[in-house]
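Engineer: When you get a sec, could you give me coordinates for this:
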Amino acid sequence: MRDLIVTQNITVDGVIEAGDWFGPADGGPEVLHALREQMARADAFVTGRVTFEQLRGYWPAQTDDPTGISAYLNQVQKYVVSSTLRDPEWQPTTILRGLDEVRRLKETAGGDIVCTGSIDVTHQLIAAGLVDEYRLFVYPSVVATGQRLFPDGSPHALTLRDCTSFPSGVALLTYRRTA
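Structural biologist: Reported below is the predicted structural model:
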C-alpha cells in the first residue's frame, strides 16, 4: 500500500490558499532541498483539474529551471482528479474520475503519492480518509482570511513525526494520521 502525502504551503494561521504571502524562493535553499528529497521519494503526483491546468501552463515551458521542479513535473506520473478534463495535453498523465480511483492507486506498488495545491481535491481526500501523511511548509505569515487545510467541523488526530526549521523562518512539520 502506498502512502498518500498532502504537501501544502501554509501560513501560521492555517491558510493554504495561494496569495502573496509566499513565493518559490521565499523558503531559501534549505526548503528547496527538502522539496527535492520529497520528489525523490514520490513517483506519483495527484492534483485537481484547476491546479493541473495552472501547472501545465507554466512548468513545461521552464527550460532553464535550476530548482528541478520542472524536470520532476515533466517526468512524474501525474493523476488528475476531474470529471470534465478530456485530454491532459501533458504526459505522462492519467485522468481519474473519482476518489475510488485514488483509493485503487494507493493499492498499487510504488513510491509516495503526493498531492499539492488543489484545495477542493485535498479536502475530498481528507474527508474520505485517504491521506496518510501531511507535510506542511509553515510560512511565518498571518493572512487571517482564505481557505484552510482542515475545513470547520472536521476533527483529525495527528501524530507529529518530524519538525524542521529553516533559516528563512519556514518550518516543515510532518504529521501522520492517527488511526
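
Engineer: C-alpha from now on. contacts and neighbour counts both.
Structural biologist: Will do.

Engineer: Quick one: the helices in the protein, in order.
Structural biologist: 28-41, 49-56, 69-75, 99-106, 119-127 (DSSP state H).

Engineer: of those helices, which approaches Thr164 most closely?
Structural biologist: For the helices of the chain, proximity to Thr164 was assessed by Cα to Cα; helix 28-41 is nearest, at 9.6 Å.

Engineer: Run through who's touching that closest one.
Structural biologist: If you take Cα atoms under 8 Å, 6 or more residues apart in numbering as the criterion, helix 28-41 is touched by 67-69, 72, 111-112, 166-168, 170.

Engineer: here's the other one to compare against:
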Amino acid sequence: MRKLIVTEFMSLDGIIDSPGGGDHPHAGWTFKDIEFNEAAYEIKGREQEEAGAMLIGRVSYDEFAPVWPTMEIFAKYNAMPKYVVSTTLTDPTWANTTVLRSLDEVAKLKEGEGGPLLVHGSATLAQNLAAAGLVDRYHLLIFPVLLGSGKRLFADSGTDKTNLKLVEHGTFDNGIRMAIYDVAH
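Structural biologist: Predicted coordinates:
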C-alpha cells in the first residue's frame, strides 16, 4: 500500500493559499517577505526523490500545468505519473497525467504498489482526503507570517479529531519551521 502525503507551505495562521503566486492579496508570501534559507527547503528535494506520483486537485493542476513543465527544478515531478482529482477535466495536457473522478479512485490508487502519492497545494482536495481517512502523513513548512484570510489546510471540513505523531522537525534561522507528522490511524 502506498502512503499518501500532504505537503504544504503554510502560514502560522494555517493559510496555504497562493504561496508562490496566484490570486490571494499576498500571493508569493513564501519568498516575498521571508529571507531564503536553502536548508529549509531540503524536504522539498527529498519529497521529489521519494515520491512515486503526484496527486492534485483541478485548481492546482490549472496553476501548475502551464508552469512546472518548463522548470528544471521540477524535472522528476514532470516525469512521474500525475493524478488530478476532477469531475470536469477531460483532456489533461501535462505529460503523464491521469484524471481520477472520485475519492474512491484515489483509495484504489493508494492500495497499489509504488512510492508515496504526494499532494501539493489543493486545499479542498487535502481536506476531503483527510475527511475520508486517506492521509497518512503531513509535511509542513510553516512560515512566520500571519495572512489573516485565504484557503486553510485544516478548515471545517467534517473531519473528526485526528491524532498526529511528530516524526521529524526543524527550525531555521529565517523563522521557517518544518514539521512532519504521521496520522494515527
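
Engineer: After superposition, what is the TM-score?
Structural biologist: In this superposition the chains share a TM-score of 0.90, using TM-score structural alignment, normalised by the length of the first structure; 174 aligned residues with a Cα RMSD of 1.7 Å.

Engineer: Could you single out the most deeply buried of the helices of the first structure?
Structural biologist: helix 119-127 (a mean of 18; mean count of other Cα atoms under 10 Å).

Engineer: Tell me the residues of the second structure aligned with that one.
Structural biologist: Counting by TM-score structural alignment, helix 119-127 of the first structure lines up with residues 123-131 of the second structure.

Engineer: Any idea which residue is closest to the centre of the first structure?
Structural biologist: The centre of the first structure sits closest to Thr116, judged by Cα atoms, centre = their mean, with a distance of 1.6 Å.

Engineer: Tell me how far Lys161 of the second structure lies from Ala123 of the second structure.
Structural biologist: Distance of Lys161 of the second structure to Ala123 of the second structure, given as Cα to Cα, to the nearest Å: 18 Å.

Engineer: circling back: and which of the contacts of helix 28-41 of the first structure is nearest to Glu101 of the first structure?
Structural biologist: Distance to Glu101 of the first structure, by Cα to Cα, is smallest for Asp112 among these, at 15.9 Å.

Engineer: Excluding chain neighbours, give the residue nearest to the closest one in space.
Structural biologist: Distance criterion Cα to Cα, 6 or more residues apart in numbering; nearest residue to Asp112 of the first structure, sequence neighbours excluded, is Ala42 at 4.2 Å.

Engineer: Tell me how far the alignment partner in the second structure of that neighbour lies from Pro81 of the second structure.
Structural biologist: When the second structure is aligned by TM-score structural alignment, Ala42 of the first structure is paired with Ala51. Applying Cα to Cα, the value for Ala51 of the second structure to Pro81 of the second structure is 10 Å.

Engineer: Of these two, which one has the most company?
Structural biologist: Ala51 (21 against 18; other Cα atoms under 10 Å).

Engineer: can I assume the more buried one is in contact with Lys82?
Structural biologist: No - with contact defined as Cα atoms under 8 Å, Ala51 of the second structure and Lys82 do not form a contacting pair (10.7 Å).

Engineer: If any of the contacts of helix 28-41 of the first structure are buried, give me the PyMOL selection for them.
Structural biologist: Restricted to buried positions by 16 or more other Cα atoms under 10 Å, the PyMOL selection for those reads:
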select buried, resi 69+72+111+112+170
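
Engineer: Now go through the contacts of helix 28-41 of the first structure and say which are in strands.
Structural biologist: Residues from the contacts of helix 28-41 of the first structure lying in strands, with DSSP state E as the criterion: Asp112.

Engineer: Give the closest residue to the residue nearest to the centre of the first structure in space, chain neighbours not counted.
Structural biologist: Spatial nearest neighbour of Thr116 of the first structure, chain neighbours left out: Thr7 (5.1 Å); criterion: Cα to Cα, 6+ apart.

Engineer: No more questions from me, cheers.
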